[in-house]
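> My questions concern the predicted model and sequence given below.
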Amino acid sequence: MFNEATQTATQTATPSRPATLAPSSASRIEILGRPFTRSEEILSPEALAFVTALHDRFATSRHERLADRQRRRYEIGNGRDPKFREDTRAIREDTTWRVAGAGPGLEDRRVEITGPTDPKMTINALNSGARVWLADQEDATSPTWQNVIGGQLSLFDAIRDQLEFTSPEGKQYRVTAERTPTIVMRPRGWHLVEKHLRYVDPQGQAGAASGSLVDFGLYAFHNAQELVARGRGPYFYIAKIESSEEAKLWDDIFTFTEQTLGLAHGTIRATVLIETLPAAFEMDEILYVMRHHIAGLNAGRWDYIFSIIKNYRGRGARFVLPDRSEVTMTVPFMRAYTELLVQTCHKRGAYAIGGMSAFIPNRRDPEVTARAAEKVTADKRREATDGFDGTWVAHPDLIPVAQAEFDAVLGDRPNQVDRLRDDVTVTARDLLDVHIGRDITEAGVRENVSIGLRYIEAWLRGNGAVAIDNLMEDAATAEISRSQIWQWINQDQRTAEGTLITAEWVSGLVTEAVASFDRHDGDRFADAVDLFADVALGDQFPTFLTVPAYSRYLVDA
């Protein structure tokens, strides 16, 4: 079975015949969001018919996979640690199967830049000199209606070489690079919804559309064939995966999309972020079920740390992590996870892509810039030496820094997939070794409070990637900050200075922090304080802070 699958994954695909969508499909997606300039180009009847078809076929499976997540979290919380699956042992032990690998334009991924998809950031990314741009509709984007559909417009125009932007101050932005990065778009995760679009199923039941299917469906419908015609392809980063069953759902969506849009099987390529603890135990299985469409895996470091905290938040003091700044890529559980990722990818012919160091330069402060370059150099040197085939940066000025480290290892080779890392042995115990031996400090608590509040405030104003204290913060890093606060409180932790961490004490720190911030008309700090209290200081632990934040503050009345 595995040998046949390998041949299928690597053979030359032939074009599929386009499937026919139901004539009434468009009428079952209702637009609730306010129209704005050119939004009708993205929300065309034909595009909405395709999004409806995706929901008709896959919405039920999405709900089943989300229920699986809830059961898994319950089991871990009640003492059942994740482990490598017995029922898929044959997949892991079979040495013959391989994945599809890189598509056109993805052969060299040594430096990828990440960022949101507003017009200005899109142009900056395309001019950056990176090999790949992660066009992020997920953690780096605050999912306002304007950002969701406006981001689709930016990508639509960028792919057709027609994107320009003039800032409110009159500064003009246009794409000037001779070679632009290959675009890999990241749709929202399975847990998120799009409440500005209402899906009515064939039985007449209505509810919010899936953010994943909306982001993926609109982008694929409008751009897949155009990308292929231009020598690249419809490529996606897939976020928040927790199991191979979730990965299989995405693979089924890719196959349906190729059949519907008349694309050759295997045209769509995905890179899956391994950014949850359960997924780290199923990397082989994820690669296998997506073998016809997968290019590689990415080490999503910040969400991975958040996943550890979230799953073990109630399991006792031995699972409590210290200050966020102490949880580096060299601590035992992070080291084990990344080494296993490289080994697993390379034995299957897949690319291993490293994560994003949060340090960013400041063009007005040479000392900060020098420190960022030093930190990023060390981080990317470690990744390149460990066998990663590429990495992420969040700022154009860091591209030469990261590229120098990968050039030193790769030379003229596009990757080091042939480096199998047979020296690596990682056990389930290694993946769960969260003992770091460092303290929680009062400064660390204050830092989490300050970062969490400032990020949430910016997110509520529509900014999903925010520079705070010379670090690039997104939803994943904010999740670490608020979940650590929650865990420290509920595990009765004390700071190194002897202070018991309580909700009352942290609430006082929140008040102090807000009083120290620069305020301006229209800021959202009052809302940020309320939300932070709910997601960090409340009795219950929301699975994602963005879920209540979106429903409460970003949905148009």
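Yes, it's here.
> hey, let's count contacts and neighbours off CA atoms from now on
Will do.
> Can you name the residues that contact the spatially closest residue to residue 500 that is not a sequence neighbour?
Leaving aside its sequence neighbours, residue 500 sits nearest to residue 494 (Cα to Cα, 6 or more residues apart in numbering; 4.3 Å). Each residue near residue 494 by Cα atoms under 8 Å, 6 or more residues apart in numbering is listed here: 440, 488, 500-501.
> before we move on, what about residue 410?
Counted by Cα under 8 Å, 6+ apart, residue 410 has contacts residue 416.
> separation between it and residue 389?
Note on residue 410: its distance to residue 389, by Cα to Cα, to the nearest Å, is 8 Å.
> Between the two, which contacts overlap?
Joint contacts of residue 410 and residue 389 (Cα under 8 Å, 6+ apart) are residue 416.
> Name the residues that touch stretch 540-557?
33-34, 143-145, 192, 195-196, 310, 460, 475, 479, 486, 531, 535.
> which two in those are spaced the farthest apart?
34 and 486 (36.5 Å; Cα to Cα).
> all helices of the stretch 1-150 of the chain, in order?
2-10, 39-42, 45-77, 89-93, 119-126, 145-159 (DSSP state H, counting those that start in this stretch).
> Give the buried residues for the longest one.
Residues of helix 45-77 classed as buried by neighbour count (16 or more other Cα atoms under 10 Å): 46-56, 58-59, 62, 65, 68-69, 72-73, 76-77.
> Just list the residues touching residue 389, thanks.
Applying Cα under 8 Å, 6+ apart, the residues near residue 389 are 109-110, 351-354, 406, 414-417.
> Just the element for residue 304, please.
helix 301-312 (DSSP states H and E).
> Tell me which other helices or strands that helix touches.
Packing contacts for helix 301-312, counted by 3 or more Cα pairs under 8 Å, 6 or more residues apart in numbering; DSSP states H and E, involve helix 45-77, helix 277-280, helix 475-490.
> buried ones in the very next helix or strand once past it?
Where DSSP H and E defines the elements, the next helix or strand beyond helix 301-312 is helix 332-347. Of all the residues in helix 332-347, those buried under the rule 16+ other Cα under 10 Å are 332-334, 336-347.
> Second structure follows, compare the two:
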Amino acid sequence: MVAGVQIHSKEAQKAQDEILTDDALQFIAALHRTFDATRQTLLFARESVQQRLDAGVSLDFPPETAHIRSDPSWLCAPPAPGLEDRRVEITGPPDRKMVVNALNSGTKTFMADFEDSCAPTFANMLNGQVNLKDAIRRRIDFEAGGKSYKLVQNPAVLIVRPRGWHLDEPRVTVDNAPVSASIFDFALYFFHNAKELVARGYGPYFYLPKMEHYREARLWNDIFNFSQSYIHIPHGTIRATVLIETLPAAFQMEEILFELRQHSSGLNCGRWDYIFSFIKRNRANRTAILPDRKDVTMEVPFMDAYVRLLIQTCHRRKVAAMGGMSAQIPIKDDPKANEVAMKKVRDDKLREVSNGHDGTWIAHPLINKIAMEVFNEHMVGPNQYHVLREDVKVAATDLVNSQCPGKITTDGVRANVAAALAYSAAWLGGNGCIPLNWLMEDAATAEIARVQLWQWVKYGCRISDSGEHITPELVDRVVDETTPTLKSASVKEQNLEIVAQYIKKQVRQEWPSEFLTSDLMSYLAVADGCPRQWQKSAL
């Protein structure tokens, strides 16, 4: 019974009893009351930036922080224990089996993801916290399906990704307002585990997603300082890696590191969300139309510029410049196709290490061998902070150069419809990452599919191989043809129908919604027993 705090769900009651303790809820309430007004102001500022972009104002490096970018003297904190060498990081949702397999994968770190690869049912969010708490204390071993899951002696170092600033957690309110999903995820993990992690020689480490401005990084830093004081551990114990996965953030990498410098462990190229953001923020620019998703590679101008600038920025400040995720996963029953897919992975990792990245992401344990071999061969030490990339000169125009070879094809339209339908329907069913056509799809790739369909309809693009214009009616037809093919035991028909109507509505809007996860969250919350009054966007 914590004054002003209400829980609007009875899902996962056992996990609630363990995780939503009075002390933890008091901590969440203190963070909410101290920081949520600032969060709301920063989210409103995002809308103002979009309005200026729609009016034709170009993004640029902030003039008010030129002194930060030009000052060579400041550096970020040295690597925390266990983060000196991050050459391969595996990512995935915090379900119990995934946590054990990822920690045992042989990678250097495991990013337990409460965000894009985890559907935020209340059970997933709370059971995930239980699983991480148990893993840290080495009591996560279990048996299932006749198989034993047991942690190895030296598992990967744990990093946690909370949800982004834009998301609420409607099933918990403080003073009659939903708490920030970011604060909720961070607070529960930190409160229950920070001291235990320090006692074991590590610390509470985080990945921070989807920021769009250095003031959003400042908010995180303020929360870190408040939280460390709250439980009486030294400032600087927390470390955080920021995903640069929005177009505005690419112009503020130095400033983001500066704001978090006492707690920073680097930046990451969140490539798929970055493409999504590039399309979304350029929504009013008909010259920024991109071709089929498969053709938007890391070699196209705006992606290459962003990668080179990120590496240069991180190494100048002595922190990790982490690479991104290859979407390919092993193909078990087709050796030839698997060889082609694994060559794409190897080439991607070779490009990253050759550019100067200090590590890379994988989504499947069987990819670890390939990624580790590439980085072991080409990165002798624990990192490449010494590779300063002083040759790199990236101008503002380079970051928005939308030249991209490729075409919009029938297959591209159908692939986008299938990805958006299949992923979103699985998400509504509680599954936040799915294999589709031997690619691992999560919220970011579904978002690219959604906004590309919108963009192609908005600007009347023509399909190169058929000559047809992409209209709402064409998308309707492809949706109707594709939906029946995706029905399975794990994808409910009613969820497919919800998503089919959602996609049809999206391509008819003047502007695309900011996030499909925000749009669809109401369905998960209602299923958890949460009253609609606590939801911003009940569809």
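Received the coordinates, thanks. The model shown is predicted, which means the values in this text are computed figures rather than measured ones.
> would you turn the helices of the stretch 1-150 of the first structure into TSV with distance to residue 244 of the first structure?
Shown next, in TSV, are those (distance: least, Cα to Cα, whole Å):
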stretch	distance to residue 244 of the first structure
helix 2-10	16
helix 39-42	31
helix 45-77	10
helix 89-93	12
helix 119-126	32
helix 145-159	28
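> nearest to residue 430 of the first structure, of those helices?
Nearest to residue 430 of the first structure, of the helices of the stretch 1-150 of the first structure and by Cα to Cα, is helix 45-77 at 16.6 Å.
> tell me the average deviation of that closest one from the second structure after fitting.
Relative to the matching residues in the second structure, helix 45-77 of the first structure has an average distance of 0.6 Å after the fit, by mean Cα distance after the TM-score superposition for the first structure.
> Could you list every helix and strand in contact with that helix?
strand 29-31, strand 206-210, helix 211-229, helix 244-261, helix 301-312.
> Can you add distance to residue 367 of the first structure and mean neighbour count and give the ones you listed back as JSON lines?
Shown next, in JSON lines, are those (distance: least, Cα to Cα, whole Å; neighbours: other Cα atoms under 10 Å):
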{"stretch": "strand 29-31", "distance to residue 367 of the first structure": "49", "mean neighbour count": "18"}
{"stretch": "strand 206-210", "distance to residue 367 of the first structure": "45", "mean neighbour count": "19"}
{"stretch": "helix 211-229", "distance to residue 367 of the first structure": "40", "mean neighbour count": "21"}
{"stretch": "helix 244-261", "distance to residue 367 of the first structure": "44", "mean neighbour count": "20"}
{"stretch": "helix 301-312", "distance to residue 367 of the first structure": "25", "mean neighbour count": "23"}
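> before we move on, back to that, which one of the helices and strands packed on helix 301-312 of the first structure lies closest to residue 455 of the first structure?
That would be, of these and by Cα to Cα, helix 475-490, which comes in at 6.7 Å.
> so where in the second structure does the helix or strand following that closest one end up aligned?
Next helix or strand after helix 475-490 of the first structure toward the C-terminus (DSSP H and E): helix 503-516. Under TM-score structural alignment, helix 503-516 of the first structure corresponds to residues 472-485 of the second structure.
> Name the residues of the matching stretch that are buried.
Buried residues in stretch 472-485 of the second structure (16+ other Cα under 10 Å): 472, 475-476, 478-480, 482-483.
> which one of those is nearest residue 93 of the second structure?
residue 483 (26.0 Å).
> from memory that closest one sits against residue 423, does it?
No. The criterion here is Cα atoms under 8 Å, and residue 483 of the second structure misses it with residue 423 at 11.9 Å.
> Quickly list what's touching both of these two.
What both residue 483 of the second structure and residue 423 touch, as defined by Cα under 8 Å, 6+ apart, is an empty set.
> Which one of the helices and strands packed on helix 45-77 of the first structure lies nearest to residue 88 of the first structure?
helix 244-261 (10.0 Å).
> Let me know the next secondary structure element after the closest one.
That would be, after helix 244-261 of the first structure and using DSSP H and E, strand 269-274.
> who touches that next one?
So strand 269-274 of the first structure is contacted by 102-103, 233-241, 280, 283, 293-300, 304 (Cα under 8 Å, 6+ apart).
> Those residues in helices, which ones?
Here DSSP state H is the test, and those give 280, 283, 304 as lying in helices.
> Near the second one, how many residues? Count them for me, please.
So that's residue 283 of the first structure. By other Cα atoms under 10 Å, 22 other residues sit near residue 283 of the first structure.
> helix/strand/coil for residue 201 of the second structure?
The local conformation at residue 201 of the second structure, judged by DSSP: H, G, I helix; E, B strand; the rest coil, is coil.
> Is it in contact with residue 81, as I believe?
Yes. With contact defined as Cα under 8 Å, residue 201 of the second structure reaches residue 81; the gap is 7.0 Å.
> Which position in the second structure pairs with the residue nearest to residue 500 of the first structure?
Under TM-score structural alignment, residue 494 of the first structure pairs with residue 462 in the second structure.
> Same check on residue 122 of the first structure?
Aligned partner of residue 122 of the first structure by TM-score structural alignment: residue 99.
> what residue of the first structure matches up with residue 504 of the second structure?
Taking TM-score structural alignment, the alignment pairs residue 504 of the second structure with residue 533 from the first structure.
> ok, how many other residues are close to that match?
19.
> quick one: the closest residue to it other than its chain neighbours from residue 486 of the first structure, how far?
In space, and not counting its chain neighbours, residue 533 of the first structure is closest to residue 507: 7.7 Å by Cα to Cα, 6+ apart. Between residue 507 of the first structure and residue 486 of the first structure the distance is 12 Å, computed by Cα to Cα.
> Touching both of these two, which residues are there?
residue 537.
> that older thread, show me which of the contacts of stretch 540-557 of the first structure are buried.
33, 143-145, 192, 195-196, 310, 460, 475, 479, 486, 531, 535.
> still on that earlier bit, out of the contacts of stretch 540-557 of the first structure, who's nearest residue 520 of the first structure?
Nearest to residue 520 of the first structure among the contacts of stretch 540-557 of the first structure, with distances taken as Cα to Cα, is residue 460, at 14.4 Å.
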